[in-house]
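Participant: got a predicted structure plus its sequence, pasted below:
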Amino acid sequence: MATGTIRFGGRFVVQDSDPASVVTPEDFTEEQMMMAQAAEQFLETELAPRDAEVEALNYELTVQLMRKAGELGLLGADVPELYGGIGLDKVSTTLLAETMARASSFALSVGAHTGIGTLPIVFFGTPEQKAKYLPDLASGNRIAAYCLTEPASGSDALGAKSTAKLTEDGKFYVLNGSKLYITNAGFADVFIVYAKVDGERFTAFIVEREMAGFSIGPEEHKMGIKGSSTCPLFFEDVHVPVENVLGVVGKGHLIAFNILNIGRFKLGAACLGSSKETIELASAYANTRKQFGQELSRYPLIGAKLADMNITTFVLESMVYRIAGYIDATLRELEEQEGGGDDYSESSAGAGARAVKAISEYAIECSILKVFASEALDSVIDEGVQIHGGYGYIREYKVERIYRDSRINRIFEGTNEINRMLIPGTLLKKAMKGELPLMEKTQSLLGELMGPMSLPTFSEPLDKETYRVAQAKKTFLAIGGLAVQKLGTKLEREQEVLCVLADLMIQVFAMESALLRSQKMLSREGGARTEDARLALSMTEVFVQEAMEKIESLAKTVLSALERGDGLQMQLSVLKKLMRAPLSDTIALKREIAARVIRSEHYVV
């Protein structure tokens, strides 16, 4: 059964979506494109001429450039108009984050400021806190930082040791402790800091740089993102006014986890921007570099790499804007239900609360995107360096910088391992709360899986891919149901099995995102006759086939852990039926895709 707007995250594993409900880059409005162009112009005119200085970690220049970005509205996209921002929808702010990614370390400084630094106040601040801080944060007059990690607690955020104690007069909380690896620390003015009140109640505070007892340690010497500031922080009896408590005492985890979801989503958009830039660099180099008397781009193996890079980026792009569209749609639904005003500019706390609710609904998808995007960029830039050969290892070429910078993405915003644990874990919690019919769907599949499965006729474009995505969902439900049946409450301790379940969900969401986008392109005027639609169909066809090969391998790994003897053979026979479908000539399809990339020297769709 297809749905229009999907209200609850995670439902993609139990039901299908209407392609018309999915936002894709082909839907961008003129206003959204103009905002992206403004960001591109800023990068070209203001940043590019001084890129080397920024990468050398010039605090003064970075702050100066951030203030110029603020004057153009590039820092206030998520800030309501009432507080000096421009209050854009999530698709627009996502496009902005993607565009800014080309700025390397400067993009990280901006992203940390506008996302995890500013949004806690946008979503959880009191009217007084918003009025005091947001106008300066939107303009760049103040820079924000987010302070969660500690020397003894990284992914285990709630294991923080920093403490806060209320003074006898009830006017201040006295903070003691330290934070580690804080982006923007060297030049930030406003810090979102987490500490445990009385050593127990995890709470968020707004700390200002000038507060007595607050000090900033030396810069860390990093592998990549060298132009961004990363320092430890120290709190020695820092007196923070009680009015600087952000949210509710003891409820800091609600802020921390929701902001992490936003950070994961924004990171996905940034990885997309870097992937596109890598394709430009690699394809242009392949067209100019000659070996054995001809350009590298004329060799099929180089073309295959460029095709793979473009396909991966197409799928990632489809995922990014699908999720952004879902968040916007849910925001509109919540607003209509509550009778609120303009979600992006109203002054009440309702807008922020609705935004948090909409984003938290898609916590699963945010984790999926974070894992897929960070690993996709790593694969794309690895091939980009390979195409450059020895030159890719030299700092004069930007692919070397992107390669170093990309590695942190699998650690940022919760490691990929932690996110893989969260994906199936959150899905099961939603099912237990009755938010999606996971168990019911699994039970209804049993009879179908044990009976004969005849292949349908594949006569129309994307028929086979639609069928295979449906089979992939059945595979996940079958494997997941068997894992729950065999392991019960022990499942949460079987991390290898949970990881495979997460990877199955990631592949399903990625496949379906590409499929929905291609279906939507087919439905437009001209349909499959347009060059872009044909290219999208080819990329979807390749990705779905290769994803199904991964799914089959993943499923066999779990089945071998759960079953033995005849039981295993029976499960493998069911899996074989689920995997059946005619194969496509992916070599020929990739040659066609590569030809488009080589001809255009940039990402194509």
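Facilitator: Nice, thanks for sending it over. Numbering: from 1, shown residues only.

Participant: going by C-alpha atoms from here, please, whenever you check contacts or count neighbours.
Facilitator: OK.

Participant: helix or strand right after the helix or strand encompassing residue 469?
Facilitator: Element membership for residue 469 (DSSP states H and E) is helix 463-487. Downstream of helix 463-487, the next assigned helix or strand under DSSP H and E is helix 495-523.

Participant: for that next one, name the packing helices and strands.
Facilitator: helix 300-338, helix 363-388, helix 416-432, helix 463-487, helix 531-562 (3 or more CA pairs under 8 Å, 6 or more residues apart in numbering; DSSP states H and E).

Participant: try this one next to it:
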Amino acid sequence: MAQNNPARGGGRFVVDDAEPEHVVTPEDFTEEQRMLADTVRAFVERDLKPRDADIEKLDYGLTVQFMRKAGEIGLLGADVPEAYGGLGLDKTSTTLLAETLAPASSFALSVGAHTGIGTLPIVFFGTPEQKSRWLPKLATGELIAAYCLTEPGSGSDALGARTTAVLTDDGGHYMLNGSKLYITNAGFADVFIVYAKVNGEHFSAFVVERDTPGFSIGPEEHKMGIKGSSTRPLFFEDARIPADHLLGEVGKGHLIAFNILNIGRFKLAAGCLGGMKEAIGLSASYANGRKQFGKPISSFPLIAAKLADMNTRTYVTESMVYRTAGLIDESLSGVDSDLEAGGLNAAKAIAEYALECSINKVFASEAMDDVVDEGVQIHGGCGFIQEYKIERLYRDSRINRIFEGTNEINRLLIPATLLKRALKGELPLIDKARRLQEELLNPAPLSSRESQDPSPTAPSSAILSALKKTFLMVGGLAVNKHGLRLEREQEIVASLADAMIDLYALESALLRTRKLAIQTPSSPNLQHAADMTALFAEQAAERAGTRSRAVLASLEKGESLRLQLSVLKRLLRFEPADGSAPRKRVAAKVIAAESYVGI
């Protein structure tokens, strides 16, 4: 696995250059991790896929039956500490399990809601008594969990919740009143993590059991996709919740909600990764079998180019997802989750990479939308027919940009989190930006594609370096002009977020490719990895130029704008590379394998 990273900490990728040995990649998986993935893969193929149509019809009994089966093979207890009946696996392993389960479609969502946002609040914030009461049964599937945050009047503004909790005079119970909306697993869940404001003011979390008096569940929502998952509203009318079901402290519910959402966002990215791989396999297989004008459509350059770009997006997503898993594992090292305060410490360790969790969520959900959209296009008219699974992947994918905080909200969080860390002195962001301003006064070229480095990743490395400088330049100007009021300039903030997303994505792919070059320089897959990294780097550079010019135009006018644009031109002074040859090479591998081809 990756060596200890001396430059650890969320957001460091903006100001520091990581080294290949400090990242975890799929090539680092242990034999045990691969065996776990094989177990889940066999479960999907043997048990779930033959009953897929029944699950999609929202057969509660069948879903619960398979949830219990998932518990038997350890899938539901992967994140639960061994002391409470789980496996206590590292986050790299649980990420691999989430990815591998993705082809189970709606069932994968039911499992994800249960194991992640449904169970982890108790893992991290429960008392020893609460953990002992619920975790062993949640790990086996005897109990199924749901997470209840959204309300009719509060979604992204979670703290605007109106559900209330009032302690009874004898102090024995809280009386909950209000409602929740769009609750996954609601139709068959036994344990609900519910957020309410104590006395209408103090945002807090409670564990609510299904048979609680005054608690009722509404009808199923009729959804565009993920039809095999249960989604229902909840209602509380003087629901009597035992006082010892309070999770954490009164008024500290936001710590639970936001820390759990970090994991939810990251695990969602892993699920998207699995869906992208499935879409590539379906599309490549169809393209090889579908003939037009006497030839398989996979032989047509435009179809082949689509497959190459789909594979490239997936390679980049895979690189960043497992890099992030490794960073979280590193942050968690030394945290004992079996101690009373261990869960809270673990949540804090994960929160160290909240910024990266949001980046993963945004990038992966949008990359999956692109991949399944192209998959439908490759299928042509068949892609619009329910008989072909690509149609369902297209519908199911759309919710990912809304789940776990909309992508718009996450885009606002990414630069805001970076700036907060900088203002706390946790990142030398301001110093880096100031030194760059001094460098910009030097009339010598700031970047060039020319390099003495003969490695196949040298051009991509040059682009990454230029993109980091571009972000610091444009971001520094934005902060200088707007200060802490920058958060009100949402268009600028979103552009800065997109720049950071591209930085992290490109660096993750580049580090993975460089790691392969160092460890296995004669690998036949090295050219393939370098091709995909280069294709993404070129696209990122093009986006950076367009995005940065727009932001500069909103910040500067006249001669000042012309000066900044000239600096930008120097920073991004790259001649466009011919992407045709690498794209053809990538496509050829995907078409031959009829599946995603990583390294």
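Facilitator: Received the coordinates, thanks. What you see is a predicted model; the values in this text were computed from it and never measured.

Participant: picking up where we left off before, which of the helices and strands packed on helix 495-523 of structure 1 sits most buried?
Facilitator: helix 363-388 (a mean of 25; mean count of other CA atoms under 10 Å).

Participant: in the stretch 101-250 of structure 2, which spans are helices?
Facilitator: 106-113, 120-125, 128-140 (DSSP state H, counting those that start in this stretch).

Participant: which stretch among these comes nearest residue 195 of structure 2?
Facilitator: helix 120-125 (11.4 Å; CA to CA).

Participant: so how many other residues sit close to residue 574 of structure 2?
Facilitator: 19 (other CA atoms under 10 Å).

Participant: what strand or helix carries residue 396 of structure 2?
Facilitator: Per DSSP H and E: helix 389-397 holds residue 396 of structure 2.

Participant: what's that helix aligned against in structure 1?
Facilitator: The alignment of helix 389-397 of structure 2 onto structure 1 (TM-score structural alignment) spans residues 398-406.

Participant: contacts for that stretch?
Facilitator: With CA atoms under 8 Å, 6 or more residues apart in numbering as the test, stretch 398-406 of structure 1 has contacts from 104, 223-225, 271, 274, 278, 281, 374, 377-378, 381-382, 384-385, 392-395.

Participant: do a quick rundown of the strands in the stretch 151-300 of structure 2.
Facilitator: 164-167, 173-184, 191-198, 202-209, 215-217, 231-242, 246-247, 291-292, 295-296 (DSSP state E, counting those that start in this stretch).

Participant: which other helices and strands does the first one contact?
Facilitator: Taking 3+ CA pairs under 8 Å, 6+ apart as the contact definition, the neighbouring helices and strands of strand 164-167 of structure 2 are strand 173-184, strand 191-198.

Participant: mean per-residue distance, that strand to structure 1?
Facilitator: Mean deviation of strand 164-167 of structure 2 relative to structure 1 after superposition (mean CA distance after the TM-score superposition for structure 1): 0.2 Å.

Participant: show me what residue 408 of structure 2 aligns to in structure 1.
Facilitator: Match for residue 408 of structure 2 (TM-score structural alignment): residue 417.

Participant: in contact with residue 548 of structure 2, which residues?
Facilitator: 470, 474, 495, 568.
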